[in-house]
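K.L.:
Please find the sequence and the predicted model below.
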Amino acid sequence: MPEQPHQSAEPGAGPYDALLLLSFGGPEGPDDVLPFLENVTRGRGIPRERLKEVGRHYFLFGGVSPINAQNRELLDALRKDFAEHGLDLPVYWGNRNWAPYLTDTLREMSEAGHRRILVLATSAYASYSGCRQYRENLAASLAVLAEEDRPVPRVDKLRHYFNHPGFVRPMTENTLTALAELPAAVRDGARLAFTTHSIPTAAADTSGPVPGHGDGGAYVAQHLDTARVIAEEVRAATGVERPWQLVFQSRSGSPRIPWLEPDICDHLAEVHAAGAPAVVMVPIGFVSDHMEVKYDLDTEAADRAAELGLPVSRAATVGADPRFAAAVRELVLERAATERGLAPARCALGALGPSHDICPAGCCPARTPQPAAAGTD
């Protein structure tokens, strides 16, 4: 994190004077695993034995989630890109569930004199857990600063970037790389399984507006739009029309509550039974190769495919790809220009167009309403 106080950014970023990378967080050693999971599930009444069971996933990787290291790489990529393009905007990092904690980072930013902060959340899509909950965390942290009688900065969240070329094009390239890793004999017949985090169907149905389609359903619609673009770009690059489907992973919670389906492991069994010679798993719902990718796809789904005798490969996520860092810079400049009353170009692929800058009232509501920053409620 920057060590020296920073005044105002150059006009390109004005009126903003800092960017906050806001992420989920993860344990960085065996002793961190249970405390981290307790942070994630606080208030849900989940038994400690269940947390220990989930914790085994982390212990397979030495008790370390890759997410923090990957966020450090993304920080480096953002700072490098900003410097190379003359964007004088310091970049900070805070997490919801592990150090560096969001409240501590916002306190540091306030002490450094930052008063207009843009926020990049490591979730590209609309949903309660992927957007609204981050906004609630921001509101709670800002309330702590107010209680401490510190200056409370204004925070604005960058728009959803699921269809920005700097997110989509690296995923297309990574899909092509994964296809090339399959045996040549099955490559042309390989199906594409676009994967994302399953959420309750009720949460999906209220996950923000979809242009031309009403006030809910954005979570699935945005993923389908991104998948469609990537599938078409892969077809154009390979000359092969491939069947594809949006599938889900990482389900948690009560089995009595309906969640989005099919699960990736069930999907692999289904397409194998239908005669598919191979599958490429494309994790479009994730920004980095964190634990839910490493375990749910590279371990659990890969083991299921091996049991079936089904060749699979997995596309990498965007991570710290320089094109993604450039996309963040473009989103910063776009939002800054909008705040100055200009009408900048807003890059987007697919049919849905660029997402909104400010979340409307009632967008992605929680079961228990909480104050949320960076929106109209």
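P.N.:
Noted; the coordinates are in hand. Numbers count the residues shown, from 1 in each chain.
K.L.:
CA only for contacts and neighbour counts going forward, please
P.N.:
Noted.
K.L.:
Tell me where the stretch 51-200 of the chain has strands.
P.N.:
Remark: strands assigned in the stretch 51-200 of the chain by DSSP state E, counting those that start in this stretch are 91-95, 116-121, 154-157, 191-197.
K.L.:
Determine how far the shortest one lies from the middle of the whole chain.
P.N.:
Read it as strand 154-157. Offset of strand 154-157 from its chain centre (C-alpha atoms, centre = their mean, to the nearest Å): 18 Å.
K.L.:
Need the strands of the stretch 51-200 of the chain in TSV (columns: distance to Ala302).
P.N.:
Output for these, formatted as TSV (distance: least, C-alpha to C-alpha, whole Å):
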stretch	distance to Ala302
strand 91-95	29
strand 116-121	29
strand 154-157	36
strand 191-197	13
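K.L.:
want to throw those strands into CSV with distance to Cys364 and mean neighbour count?
P.N.:
Formatted as CSV, the strands of the stretch 51-200 of the chain follow (distance: least, C-alpha to C-alpha, whole Å; neighbours: other C-alpha atoms under 10 Å):
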stretch, distance to Cys364, mean neighbour count
strand 91-95, 21, 22
strand 116-121, 15, 22
strand 154-157, 15, 21
strand 191-197, 16, 23
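K.L.:
want to compare, so here's the second one:
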Amino acid sequence: MYDALLLVSFGGPEHPDDVLPFLANVTRGRNVPPERLAAVAEHYQHFGGVSPINQQCRELIAAIDRDFDLPVYWGNRNWHPLLADTVSQMRDDGVRHALAFVTSAYGGYSACRQYLEDIAAARAAIGPSAPMIDKLRHFHDHPGFVEPHADAVRAAAAKLPAGGNLRLVFTAHSIPTSMAASAGPEGGLYEAQLLQTAALVSEASGLDLPWDLVWQSRSGPPHVPWLEPDVNDHLEALRDKGVTGVVVSPIGFVSDHLEVIWDLDNEAAGTAKRLGLDYARAGTPGTDPRFVQMVRDLVAERVSGVARPDPCSAGCCSLGKGTRS
């Protein structure tokens, strides 16, 4: 049935001159405050105007492509290679029916439905000759996603002094509360899946630490409610409760891109230092062989016709579309 695999990701700038055009693509129609946009632009410039995410996609594709039966393409939502250009290339190469792996494990508007809309828009731009593209299922509970996170948690915990009062803190990208409420066919899917992942990672780590799920990377105006608490506020609350050290695990992400290395390695780490907390940030799956095999497993599931369906329906999460600002 399928003759190609398409990796779909968020995209990121690869030159200082790319930063503002990239952010304009990301925030179009979202009413992001200018001061927040300027702050995020400075985050990118701190790293030479280059986001790690594109290179991470290249490395993941190279790992998937080894001894893989299907050609692998790559298209981004917000920066080159843009999805519509990639779908055009697929059409020219004779691809008729492709599978899409999206670098987001969860359900919800920005985590899932928006990618479906992006794929549909790219196909519409090509016209009737565009290949059919089917998105692979959510993978928040797949062992190939959970186990690398669990190993990273153990490795991070080993860096902290023994005998302290430790806490495991899971993070994911915050979204507006109205978007969270409309996620999935019955609402609340984004938070529910993240809580499930957190429980699975905690159990697989074998550390038996108390844990919390908190949020990072808020970008909307102050008057719009977003999921809370923010990780920095949560660190202060933990210090006040007598916690002496934290392991922070970004289970909302598949690779160490800029939101991870800035928001956690810079801002949250700085907060922990100011508070006197021992701090270690766990890594993400990246190109861990188990994560790479997971992508192949998801393809094999769909090809064999036994894939577990996503808990989605037509128009699922669409109510969140108007709540992004």
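P.N.:
Arrived safely. It should be emphasised that the depicted structure is a prediction, and the values quoted were computed from it without experimental measurement.
K.L.:
hang on, the earlier thing: to Val234 of the first structure, which of the strands of the stretch 51-200 of the first structure lies closest?
P.N.:
Ranking those by proximity to Val234 of the first structure (C-alpha to C-alpha) places strand 191-197 first, at 9.9 Å.
K.L.:
Superposed on the second structure, what's the mean shift for the closest one?
P.N.:
Overlaying the second structure shows strand 191-197 of the first structure at a mean distance of 0.4 Å from the equivalent residues (mean C-alpha distance after the TM-score superposition for the first structure).
K.L.:
Where in the second structure does that strand align, residue-wise?
P.N.:
For strand 191-197 of the first structure, the aligned range in the second structure is residues 167-173, judged by TM-score structural alignment.
K.L.:
again, but for stretch 284-296 of the first structure
P.N.:
Using TM-score structural alignment, stretch 284-296 of the first structure pairs with 251-263 in the second structure.
K.L.:
Then stretch 123-131 of the first structure?
P.N.:
Aligned by TM-score structural alignment, stretch 123-131 of the first structure corresponds to residues 104-112 of the second structure.
K.L.:
got it, and stretch 305-314 of the first structure?
P.N.:
Alignment of stretch 305-314 of the first structure against the second structure: residues 272-281, by TM-score structural alignment.
K.L.:
Compute the distance between the equivalent of Ala199 of the second structure over in the first structure and Phe59 of the first structure, please.
P.N.:
With TM-score structural alignment as the criterion, the equivalent of Ala199 of the second structure in the first structure is Arg228. In this view, Arg228 of the first structure and Phe59 of the first structure are 36 Å apart by C-alpha to C-alpha, to the nearest Å.
K.L.:
Look at these two and report which has more neighbours.
P.N.:
Arg228 (18 against 14; other C-alpha atoms under 10 Å).
K.L.:
that's a strand at the more buried one, yeah?
P.N.:
No - using DSSP: H, G, I helix; E, B strand; the rest coil, the assignment for Arg228 of the first structure is helix, not a strand.
K.L.:
Now do the buried residues in the match of stretch 305-314 of the first structure.
P.N.:
Taking 16 or more other C-alpha atoms under 10 Å as the basis for neighbour counts, the residues of stretch 272-281 of the second structure that come out buried are Ala272, Leu277, Asp278, Tyr279, Ala280, Arg281.
K.L.:
with those residues in mind, which one is nearest to Thr27 of the second structure?
P.N.:
Taking C-alpha to C-alpha as the measure, Thr27 of the second structure sits nearest to Arg281 out of these, at 28.0 Å.
K.L.:
Excluding chain neighbours, what is closest to that closest one?
P.N.:
In space, and not counting its chain neighbours, Arg281 of the second structure is closest to Val248: 4.7 Å by C-alpha to C-alpha, 6 or more residues apart in numbering.
K.L.:
cool, Arg113 of the second structure as well?
P.N.:
The shortest distance from Arg113 of the second structure to any residue that is not its chain neighbour, by C-alpha to C-alpha, 6+ apart, is 6.4 Å, and that residue is Cys317.
K.L.:
again with Thr86 of the second structure
P.N.:
Taking C-alpha to C-alpha, 6+ apart, and ignoring the residues beside it in sequence, Thr86 of the second structure has Gly75 as its nearest neighbour in space, at 5.5 Å.
K.L.:
re earlier: greatest separation within the buried residues of stretch 272-281 of the second structure: which pair is it?
P.N.:
Leu277 and Arg281 (12.5 Å).
K.L.:
still on that earlier bit, what residue in the first structure is paired with the residue nearest to Arg113 of the second structure?
P.N.:
Taking TM-score structural alignment, the alignment pairs Cys317 of the second structure with Cys364 from the first structure.
K.L.:
isn't that match right up against Arg132?
P.N.:
Yes - taking C-alpha atoms under 8 Å as the contact criterion, Cys364 of the first structure and Arg132 are neighbours in contact, 6.1 Å apart.
K.L.:
residue contacts, Asn76 of the second structure?
P.N.:
Asn76 of the second structure is in contact with Val8, Ser9, Phe10, Gly11, Leu82, Leu83, counting by C-alpha atoms under 8 Å, 6 or more residues apart in numbering.
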